[in-house]
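K.L.:
Next comes the sequence, and after it the predicted model I'd like to discuss.
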Amino acid sequence: MIDRRLYLPETSWCDRPDRLTAAGVPDDVGFATKPALARQMIAAALDAGVPVGWVTGDEVYGAHPGLRADLERRRIGYVLAVGCDRRVHVNDGRTSIRVDDLADRIPTAEWQQHSCGSGAKGPRDYPWAWVTTATSAGEHRWLLIRRNRTTGELAFYLCWSPRLVPLHTLVTVAGSRWSIEELFQTGKGQVGLDHYQVRGWTGWHRFITLAMLALAVLTILAATTAQQPDPDPEIIALTVAEIRRLLNAFVLALPLPPAHTLHWSTWRRTSQARARRSHYQRRLGHLA
């Protein structure tokens, strides 16, 4: 997490100047939709020189033409989810069709199996298909479709890139959205990202910034320990949750003998390693 914006509902906040004043909201802050806030944060990151390859997001952001236009103008590729009723242009722009109707017309042989990343219970393998939706020569624009092997449920993504890319690249970007959702879950569970009780503009920004900083410290520690050579195959690497637990035990709580605390850490991570192997073996068995 590198930035944050406070969403203020229009009806219960932005139309009540007295409430905004009491909470210390600056006078120049008005109602902004979530895609508008995303556009602000993306622009701030790009203007600051943050290295960005792709942008991904759910249907709230995929349905916003201004956000997509911003990214294309900045030459930043995107893979953004859209609803099943979205219409796209095919046949060089000559035909407009709903994405769910288009999916029904894709031959079985055109679906390709790809993994969009590793999950807690095994690789995230799905059948994928893509259709060119470019309307002019040299344009790299696609509709990406994911199908659930078990339920047959479909997910749709509008994709654009300043250069030609393979299908697997788009799949990888689409799958990276899960890491964002997992990050929010980790932030809420490990550093209390959603545990604030402040009612003021300044207090909220202070709390969120400190929570983001704490999560960054834990994440860097976890990434550093994961890079250590010769890891024990019978134990998973230290996770954000485990590092927080160890810091609480060694720094904040009444200390137990270090050997006792480290023993329980090893036991937990060994059990997690066994569970992960079982999940992966069962998942891979289903795919065989």
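P.N.:
Received the coordinates, thanks.
K.L.:
contacts and neighbour counts: CA atoms only from here.
P.N.:
Will do.
K.L.:
So which residue is dead centre in the protein?
P.N.:
When C-alpha atoms, centre = their mean is applied to the chain, the residue found nearest the centroid is Ile180 (2.4 Å).
K.L.:
Tell me which stretches of the stretch 151-288 of the chain form helices.
P.N.:
Listed in chain order, the helices of the stretch 151-288 of the chain (DSSP state H, counting those that start in this stretch) span 167-175, 177-190, 201-226, 240-247, 258-287.
K.L.:
How far off centre is the longest one?
P.N.:
Right, the one you point to is helix 258-287. Centre-to-centre, helix 258-287 and its host chain are 25 Å apart (C-alpha atoms, centre = their mean, to the nearest Å).
K.L.:
another one to put next to it:
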Amino acid sequence: MLAVPKSQQVPRYGRIDHLFTQAPDEAWEKRSCGEGAKGPRVYHWAAVQLPVIEDFDGECPTHYRWALARRSVSRPDEIAYYLGYAPAGTGVDQLVRIAGRRWAIEECFQAAKNECGLDEYEVRRYVGWMRHVTLAMLAHAFLAVTAAQAAAKGDAETVPPWSAHRSGSPPAPGNWPRAPAPPAPLRPRHELVTLAAKASGRRQSLPLPATVPLVGGALRRHRP
């Protein structure tokens, strides 16, 4: 599936928006293209299987070309268009699902830009650009797997031990977790600071060495 502008030319039909302008009301069906941040993303969809072009597809093609349109439920004037090339036997539900994957891909690119510097490159050759993009996407894949494993581990640790009971009923009283013991009462503290113990005896004071001040703030001892 490839998103195209409304001026995209379709063989034998002209512009793709003119093609779907002629579609009857029953051609538009409400379908979900996947889960979004606020639940299922529901739109009105219309699909047209394009005629076979023998010069490109052959006499017995194994793949067929499609034209797809997505219309907003609340704003019918907002319509997006797609061109598809799918194996024979592909249904409209599969086309809609693949077209809806664009939202997840854009989220992946945005996360790679924010976390792995996907767009922070200054190269002028294709080889350097490809190496940078490959390393950035590899780092993003590593972070995604690590985050998924950490989330799965956290969910497993928060599951109570009696939730694994197969019958769905509460376990036997002997297996039920005991209630936590009440915390021990705090002892009143009358003293905030402990006083140091008194010295055992009086020590003899020692005289300080004699000094005389000198110019410049330094001190010099008297020599004996």
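P.N.:
It's in. Owing to the predicted nature of the structure, the values given are computational and were not obtained by experimental measurement.
K.L.:
thinking again about what came up before, pick the most buried one from the helices of the stretch 151-288 of the first structure.
P.N.:
Sort these by mean neighbour count, taking mean count of other C-alpha atoms under 10 Å, and helix 167-175 sits at the top with a mean of 19.
K.L.:
How far does that helix sit from its chain's centre?
P.N.:
Offset of helix 167-175 of the first structure from its chain centre (C-alpha atoms, centre = their mean): 13 Å.
K.L.:
Which stretch of the second structure lines up against it?
P.N.:
The aligned range for helix 167-175 of the first structure in the second structure is 92-100, by TM-score structural alignment.
K.L.:
same deal with stretch 102-113 of the first structure?
P.N.:
Mapped onto the second structure using TM-score structural alignment, stretch 102-113 of the first structure spans residues 19-30.
K.L.:
Tell me the span between the first and last residue of the matching stretch.
P.N.:
By C-alpha to C-alpha, to the nearest Å, the extent of stretch 19-30 of the second structure from end to end equals 19 Å.
K.L.:
Ok, stretch 79-99 of the second structure next?
P.N.:
Length of stretch 79-99 of the second structure, first residue to last, C-alpha to C-alpha: 13 Å.
K.L.:
mean distance, the match of helix 167-175 of the first structure to its aligned residues in the first structure?
P.N.:
Compared with the first structure after fitting, stretch 92-100 of the second structure has a mean deviation of 0.5 Å; criterion: mean C-alpha distance after the TM-score superposition for the first structure.
K.L.:
Can you pull out the residues in contact with that stretch?
P.N.:
1-2, 31-34, 45, 47, 82, 84 (C-alpha atoms under 8 Å, 6 or more residues apart in numbering).
K.L.:
repeat that with 10 Å
P.N.:
Identification of contacts with stretch 92-100 of the second structure by C-alpha atoms under 10 Å, 6 or more residues apart in numbering yields 1-3, 31-36, 41, 43, 45-49, 66-70, 81-86.
K.L.:
Can you give me the buried ones in stretch 80-94 of the first structure?
P.N.:
Going by neighbour count (16 or more other C-alpha atoms under 10 Å), the buried part of stretch 80-94 of the first structure is 80-83, 87-90.
K.L.:
With stretch 55-74 of the first structure instead?
P.N.:
Within stretch 55-74 of the first structure, the residues that count as buried by 16+ other C-alpha under 10 Å are 55-57, 61-63, 67-68, 71.
K.L.:
Using a markdown table, lay out those residues together with distance to Thr219 of the first structure.
P.N.:
Shown next, in a markdown table, are the buried residues of stretch 55-74 of the first structure (distance: C-alpha to C-alpha, whole Å):
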| residue | distance to Thr219 of the first structure |
| --- | --- |
| Val55 | 21 |
| Thr56 | 21 |
| Gly57 | 22 |
| Tyr61 | 27 |
| Gly62 | 29 |
| Ala63 | 32 |
| Leu67 | 29 |
| Arg68 | 30 |
| Leu71 | 28 |
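K.L.:
residues touching the corresponding residue of the second structure for Thr219 of the first structure, list them.
P.N.:
Alignment note (TM-score structural alignment): Thr219 of the first structure maps to Ala144 of the second structure. Counting by C-alpha under 10 Å, 6+ apart, Ala144 of the second structure makes contact with 108, 111, 138, 150.
K.L.:
other SSEs contacting the longest strand seen in the first structure?
P.N.:
Ordering each strand of the first structure by length in residues (DSSP state E) puts strand 122-132 first. Other elements packing on strand 122-132 of the first structure under the criterion 3 or more C-alpha pairs under 10 Å, 6 or more residues apart in numbering; DSSP states H and E are strand 87-90, helix 99-104, strand 112-119, strand 141-147, strand 154-160, helix 167-175, helix 258-287.
K.L.:
Those: which one's closest to Ala43 of the first structure?
P.N.:
strand 154-160 (17.9 Å; C-alpha to C-alpha).
K.L.:
distance between that closest one and the chain's centre?
P.N.:
Computed by C-alpha atoms, centre = their mean, the chain-centroid distance of strand 154-160 of the first structure equals 15 Å.
K.L.:
Quick one: average offset of it versus the second structure, please.
P.N.:
Averaged out, strand 154-160 of the first structure is 1.2 Å away (mean C-alpha distance after the TM-score superposition for the first structure).
K.L.:
Give the buried residues for that strand.
P.N.:
For strand 154-160 of the first structure, burial by neighbour count (16+ other C-alpha under 10 Å) applies to 154-160.
K.L.:
What of stretch 97-113 of the first structure?
P.N.:
99-100, 102-103, 111.
K.L.:
And for it, what's in contact with it?
P.N.:
Stretch 97-113 of the first structure is contacted by residues 82-90, 96, 125-131, 143-147, 154-157, 167-168 when judged by C-alpha under 10 Å, 6+ apart.
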